[in-house]
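Visitor: No sequence on hand, only this structure:
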C-alpha cells in the first residue's frame, strides 16, 4: 500500500505536505503510510487520498485493495496466524516519573479481583484530554500485572488519535483474538460470533486487559470478558455511563503539591525557585499533559528560569501555543475532542467560551448561543460528559482554564467578529432582564409586569438573593466586558439594574467597580443624563467606602450634568444623596438644605416615592440635631407613603429611624418595638445593612435597660456579621460593646474596643460618630479613675461637636469634662 501511494504521489508531482493538505491529513500520516507503518487506513482516508491524487476508478480500486486487511491461509489448529504472533504481555512502559494520584490508585487497587474472586472487575477511567488517564491506567496495570499470569494485553482503540479513525469493536476483537493465538482461518466474520469466541477463550483464565482511548461504551462492550477473575481497565474522554457494574473514576487536575512534584521530576535539574514552580503549575491548570510539556521545555532550555517560562504562559492569548513540545500540544489534544462534537455542540462550546464570567447556567448559555434553554441544556450536558465542561453544581458549569482559552481561540477563529459581539449583547439583555426580575421579586413596585419565559425560575426572595449571590462576580465581569466591547447603552442599563442589589448586600466595592465601568460607557454615549445617573451611584459607592471627597466631587458633577440635561429626576437624586453625605459628616445644616431642595424637585415631577424617602432622610437629620418633634413628624408623614408604594427596603429604615428617636427620648419599649419591626422587615428582604442596624439598635436598648448579657449577645452578632462591608456599623457596635463592658466593670476590655472603633472612623471623616466614640472612651477612663485621660478625650469630643452642631453630644462632653476636671483638681 505504501509503495503504491508513493508512486501515485510522485506521478502527480506532489510533496507529502501538499498531498496532506489536499487530503486534509497530516504530513506525519502520509509519511507513516508510505513507510508501511500504517498498513490498513480507514476507507474514508483512502477516499480522501484518491480524491487528492485524482485517481481513476481502476487506480482507486487498486489502492483500496492494497490497503485492505488480507486473509492468509489458515494455520494448523492451535497455531498462531502468520500475521500476528501470540502476545502474552503487551503493556507499554510505566513512566518512571509517575507522580501523585494516591487516592485514585488506592481506590482502584482495592477493587482488583483476588485469586479466588468470582467476579470480573471493570475500572473505567474518564477525564478531560491531558488529565493523565492512560498514564494512570498503565501505572495500575503494571502494579497488578503479577496477579494476572495468563496475559496482560494493551489495545489502543484510537478514540482520539490524529488522522486515524476509532477502531471498531469488530476490528478490535479481531486484533485481540489474534493476540491470544486464534488463527486467521478461525476468525468469525460476525461481531456477535467474535465476541462469543473471545469470551470462550478467556474462560478459566486470569487476564488483565487495558483498553485505552475508547470513544464510547458501545466500542468496548463487546470486548469485555464474560468470566470471573479478569481485570479490565478502560480509559476514555467520555463518561462511560453504559458500563453497568464498572468502577467509574473521573480524573480531576492534579493537586498543587503533586503538580509541583511532577514538574520537578520531569525537568530533571535542580530548581531553586520553588515558588516559581508553584506559579507554573497554576498556569498549567494543574493538568498533567500541560505540566509535562512545560517542564520539557524548561528542561531543554537550560538558560530559562521558571519565571521566564511563566512570563510566556501568563499571556492568555498565547498560552496554548507555548504549551507544546515536539509533536505534542495541549491545543492539539483539545482539538481532537472538539472535532468529535456535532455542529450544534461545537457552536455551544465556542460561544460559552466567549462568556466573560467564570461559571454559568443553562439560561445564561442559552442567551449567549441564541438557542432555547432546553436545547442548550442538552448540549451542556453532552459537553460535560465529554469533559469539555465541568458541572460543579446542578446546572452550573465552568471551564478548566486551558479549555476556556481553547474555546475562545476557537471562537475567534471560527466565529465572525459581529457574531461574537452579538453573543455578548444577547447575554447583556438577558442579565438586564434577569436582574430586574429578581429585584421585582424582592421589592415589587406598582406596574411591574410578569417575567419572560426564558428567565430563571425566581419566585421568592430567598431564590432571588441566592441567584444574585451566585451571579454577583459574573455580573461585574459582564459589565466590564460590555464597556470594553463598546456595548455602552447595555453596560449603563445593567449597571443601573444592579444598584438595588449592591445596596441590599453592602458590596460597595462591587458597586464602585461596576459604576466605574459604566461611567466610561456613559461618557462615550454623550448622554449627560445617563452620565449624571451613573455618577450618583458611583458617588454612593465612594460614600460607603469612606472616600467622601470623591463622593462629593461626583455628586456635584452629577448635579451640573443633570441640570444641563434638564433631568429633574437625576438632579433630585444627586442633591438628596449629597444631603445624606453631609448628614454622615455631621454637617446637619447643609444636609437639611440639600434634602429640602431635593424634596421640592421630586414633588415638582410627582415622584411621591422619592419624596417620601427624602423625608426619612430629613427626619434622621432632625433626630441627630436634637429636633425630636420635627423628626417624628417627618417619619409620620413619610411612612404611610413608603408602606403603600415602596421601596420596601425604606419601610424597614423608617422603623429603624423611629426606633433611634424613641431611644433618644428614653421611650425604650417603643424603641424596642420599632427595632423589632425593622429587623423582621430587613430579614424578609435579605437587607443586610438594615438587619445589622436593627440588631445594633436592639442591643443598645437592652443596654439602656440594664440587660447587659442580652446586649452583649446582640452586639456580638452584629460584629460577627459586619466585617469590612459595613465598617461604620462595626465601629458603632464596637463602641457599644465597650460601653456594656464598662457597665460590667471591665474597663480593661472596654478601652481597646473604643480605640479600635476610633481607628475605623478616623479614615472615614464621620465626625458625629467620632464625637460619640470619644465621649464613650472618656466615660470609660472616668469609670477607671483616669480623669486626666478622660478630660483629653472630652475636649476632643467638644471640638468635633462645635464643628458640626451636635448638641446632645456637646452637652454630654461639657458635663463629663467638668467632672473630670473636678476629680483631677485641674482647671479648664
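Guide: Noted; the coordinates are in hand. Note that the structure is predicted; figures quoted are calculated from it, not measured.
Visitor: CA atoms for contacts and neighbours, from now on please.
Guide: Will do.
Visitor: Residue 682 contacts residue 650, correct?
Guide: No: contact criterion C-alpha atoms under 8 Å: residue 682 and residue 650 do not qualify, at 9.5 Å.
Visitor: Please identify every residue contacting each of the two.
Guide: Contact with both residue 682 and residue 650 is made by no residue, according to C-alpha atoms under 8 Å, 6 or more residues apart in numbering.
Visitor: Neighbour count for these two, which is higher?
Guide: More crowded of residue 682 and residue 650, by other C-alpha atoms under 10 Å: residue 682, with 25 against 22.
Visitor: Contact partners for the more buried one?
Guide: Contacts of residue 682 by C-alpha under 8 Å, 6+ apart are 649, 652, 688, 690, 691.
Visitor: so the nearest residue to the fourth one once chain neighbours are set aside is in which element?
Guide: When you say that, I think you mean residue 690. Distance criterion C-alpha to C-alpha, 6 or more residues apart in numbering; nearest residue to residue 690, sequence neighbours excluded, is residue 682 at 5.3 Å. Assigned by DSSP states H and E, residue 682 belongs to helix 668-685.
Visitor: Second structure follows, compare the two:
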C-alpha cells in the first residue's frame, strides 16, 4: 500500500498533471492484486482524491472466456448511467460515448481494470485524458507499454501469521489457537508459501475445524504429495470479490496460457534440486544454451511464475531463479500425471546431476590443489571455486539426496564425495551429515564397499565436528573395517587418522595416539608424505593432551616441514597453530607466540576465519601466561571478530567475555 497509494495522489494545485496515467499491480495468481487495488481505491476516495468515485470492471483475463474490451465498455457505460434507449447501437459509437463522458467529467475518477491478461483487453478502455487515473491488475507484466509497475511479492512471515490470526478472530474472538500454537501457525503459513489466497483458504478450513488444532492441518498438508490438493479439497465459498477460494484452477490457467517451450521449462524447474537454481544449471536441466534458457526464464518471470533472485549485483547469468513452493508442487503433479513427462523429467534430472558432478569435482580439485599438480578446469583460484559452491550449495545438497533412486545413485554418491571438503571448510555440518548419510545408504544398497567406506569416513568427520563423538567413532571404525576388507591400503590410513581424532575428542587419548601412529606408519609405507603430515599433526595434538609436550613439539614440527615440502600452505598454517600450543604447554611461551603469529598470517591469507579465531584464542592464552593483559584483550577481541566472520556466534561470545575479563 505504501508504494501504490502515493502514486494516486493528485498533483498540487497549479502543478502540471502527471503524464503517466496507467499504474499496474502485477504478481502471481492469489498474491492479492485485486485486494490491494480495491483497498487503495477506498483510501484514495476517503482522502478526497477521486470525487468522481471508482469505476471497476473484472476482465476475467485468465478464465476460459475472458471479458473483451467491447463487453467491458458496456459495463462501464452502464456504471456511467448510459443504458437502455440511451445506449448507442454500434460498438464504435459506444466507445465514442464512453470517451466523451470521461473527457467531460470534471470530477477526477479512478478506473480499475482488474484481472487483465492481454493489452487488447484494456487499451481501448483508456480515457483520452490524463485528468483521470487508471489502475490495472494482471499476472503478466505489460512490459511493452509505458506503465508504472508495482510487482507484489508473497507476505513476510509475520504478516502471514497476522492474516490467519485476524481471519480466525474475526469469525470468533475467542479462537485462541494462534496464541496457543505459534509454532504450528508459523509452519502452516510456510506450507502455504505465504501466498494470501492459500492463507485465506487455510484460515477458512480452520474456521470450519473449530475444535481441531492448527497442527492437525499442518500434518495433513505435509503428508500430502501436493499441498494444493489438501487446500482445494477443504476450500468452500468465495472471497470478498465473489471468486472461488481455490488454488489449483489459478495455477492451471496460468500454466495453460504458456507457450510450449515456457511450459516445458516450468515443469522441469519444478523438478530441479533446491529452492533456487542458477542459470547454468537451468540450461543443463533443459538441455538449452545459456541464451535460450535466460530468454525463457525472463518470459516466465514476466508471468510471475518464476522469480529472479539477484545475487550480489552480478550479470544476468549469475541471477538465480526461484519457483514459489505451490507452483513447484503444481509442476511436480503435472509431470507425475503423464508418462511422457515423467521420462522427460528423469532425463532432465540426469543432465543437471551430471552438470553438478562435473563442476563440483573441478571446484573440489581447486580446493585440494597443490603446486606442481595439474590445474583443475574452470576455477582459477580458491575464491572462484568457493563462490560457485556457495551459490549452488542448496541444489548440490538436494541433488545428493537423489541417491535413494537407483538411476541417480552412482552420480549422487560421487557428488557427495566432491562436497565433503567444501562443507567441512564452511562448517556446514548439518548438510555434511545429510550428504554423508545419503551417500552411505546408496553405496550400501549398491553393494559398493569402497564407496561406502568413503561415505562412512566423511560422515564420521561431520559427526565429530557436530559434537556427536561416539557416533563419529563408530563411523570411522566402520570405514576402517571396510577399507581393510577391500584391501584398500591407500585409503585405510584416512580412517585410522580420523578415528584417532574422534577418540581424542572422546577423551580416549592413548587409543588416539595408537590410531594416529598407525595412520602415520601406513602413510610412510605408501610413500604418501603429504598425508603423513596430517597424521603427524593429529598425533602431536594427542601427545600434547597426554602431557607429552616435547614429543608433541617434535610431531608438529615434522608435520610443518612435510606440509612445506608438499607446498600445502594451508596445512602448514594448521601445523604452526598446533605447534604453538605444544610450545606453550612446554613452557616455551615466546616461541609459541611466534608460531601463532605465523599461523595467523596463513589463516588470513586463506580467509579461514574460524581457524583465525581459534589461533587468536590461543595467542590470547599465551599472552595471559606471559602476563600481558592488554595484548591478551586485543587478541580476544580480534578472535571474536574472526569467529563472527566465520558464523560461529557461540565462540565469538565466549571470546568477547574473555576480553571483558581483561579490563
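Guide: Perfect, I can see it now. Please read all numbers here as calculations on a predicted model, not as lab measurements.
Visitor: thinking again about what came up before, residue in structure 2 matching the residue nearest to residue 690 of structure 1?
Guide: Superposed on structure 2 with TM-score structural alignment, residue 682 of structure 1 falls opposite residue 603.
Visitor: Distance of that match relative to residue 569 of structure 2?
Guide: 10 Å (C-alpha to C-alpha, to the nearest Å).
Visitor: Ok, residue 262 of structure 2 next?
Guide: 49 Å.
Visitor: Which residue ranges of the stretch 551-663 of structure 2 form helices?
Guide: Secondary structure of the stretch 551-663 of structure 2 by DSSP state H, counting those that start in this stretch: the helices cover 569-585, 589-605, 609-625, 629-645, 649-661.
Visitor: Present these as CSV; the columns should include distance to residue 376 of structure 2.
Guide: Putting these into CSV (distance: least, C-alpha to C-alpha, whole Å) gives the following:
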stretch, distance to residue 376 of structure 2
helix 569-585, 18
helix 589-605, 21
helix 609-625, 25
helix 629-645, 28
helix 649-661, 34
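Visitor: Comparing those helices, which comes out most buried?
Guide: A comparison of those by mean neighbour count, using mean count of other C-alpha atoms under 10 Å, puts helix 569-585 on top with a mean of 26.
Visitor: By how much does that one deviate from structure 1 on average?
Guide: The superposed helix 569-585 of structure 2 is, by mean C-alpha distance after the TM-score superposition for structure 1, a mean 2.5 Å from where its aligned residues fall in structure 1.
Visitor: In structure 1, what sits opposite residue 420 of structure 2 in the alignment?
Guide: Residue 420 of structure 2 maps onto residue 499 in structure 1, by TM-score structural alignment.
Visitor: what separates that match from residue 686 of structure 1, distance-wise?
Guide: For residue 499 of structure 1, the distance to residue 686 of structure 1 - C-alpha to C-alpha - is 15 Å.
Visitor: what about the match of residue 682 of structure 1, distance to residue 642 of structure 2?
Guide: 10 Å.
Visitor: can you list residues touching both of those two?
Guide: Joint contacts of residue 603 of structure 2 and residue 642 (C-alpha under 8 Å, 6+ apart) are 609, 612.
Visitor: hey, where'd the helices end up in the stretch 151-300 of structure 1?
Guide: Under DSSP H, counting those that start in this stretch, the stretch 151-300 of structure 1 gives helices at 169-179, 191-202, 217-220, 256-267, 274-283, 288-299.
Visitor: buried set for the second one?
Guide: By neighbour count, and taking 16 or more other C-alpha atoms under 10 Å as the criterion, the buried residues in helix 191-202 of structure 1 are 191, 194, 195, 197, 198, 199, 202.
Visitor: so can I have JSON lines of those residues showing distance to residue 167 of structure 1?
Guide: What follows is these, written out as JSON lines (distance: C-alpha to C-alpha, whole Å):
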{"residue": "191", "distance to residue 167 of structure 1": "13"}
{"residue": "194", "distance to residue 167 of structure 1": "15"}
{"residue": "195", "distance to residue 167 of structure 1": "15"}
{"residue": "197", "distance to residue 167 of structure 1": "19"}
{"residue": "198", "distance to residue 167 of structure 1": "17"}
{"residue": "199", "distance to residue 167 of structure 1": "19"}
{"residue": "202", "distance to residue 167 of structure 1": "21"}
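Visitor: list the contacts for the match of residue 420 of structure 2?
Guide: So residue 499 of structure 1 contacts 511, 537 (C-alpha under 8 Å, 6+ apart).
Visitor: isn't there a helix covering it?
Guide: Yes: judged by DSSP: H, G, I helix; E, B strand; the rest coil, residue 499 of structure 1 forms part of a helix.
Visitor: Would you mind measuring from it to residue 518 of structure 1?
Guide: From residue 499 of structure 1 to residue 518 of structure 1 the distance is 12 Å (C-alpha to C-alpha).
Visitor: so residue 189 of structure 2 makes contact with residue 200?
Guide: No: between residue 189 of structure 2 and residue 200 there is no contact under C-alpha under 8 Å: 10.3 Å.
Visitor: corresponding residue for residue 429 of structure 1 in structure 2?
Guide: Checking TM-score structural alignment: residue 429 of structure 1 goes with residue 354.
Visitor: doesn't residue 413 make contact with that match?
Guide: No: Residue 354 of structure 2 sits out of contact with residue 413 when judged by C-alpha under 8 Å, with a separation of 12.0 Å.
Visitor: Settle it for me: which of the two has more neighbours?
Guide: More crowded of residue 354 of structure 2 and residue 413, by other C-alpha under 10 Å: residue 413, with 29 against 18.
Visitor: what's the single longest helix in structure 2?
Guide: helix 339-368 (DSSP state H).
Visitor: so what does that one touch, helix or strand wise?
Guide: helix 260-271, helix 279-286, helix 325-336, helix 382-400, helix 409-425 (3 or more C-alpha pairs under 8 Å, 6 or more residues apart in numbering; DSSP states H and E).
Visitor: Rebuild these as JSON lines, extending it with distance to residue 462 of structure 2.
Guide: Output for these, formatted as JSON lines (distance: least, C-alpha to C-alpha, whole Å):
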{"stretch": "helix 260-271", "distance to residue 462 of structure 2": "28"}
{"stretch": "helix 279-286", "distance to residue 462 of structure 2": "27"}
{"stretch": "helix 325-336", "distance to residue 462 of structure 2": "30"}
{"stretch": "helix 382-400", "distance to residue 462 of structure 2": "14"}
{"stretch": "helix 409-425", "distance to residue 462 of structure 2": "7"}
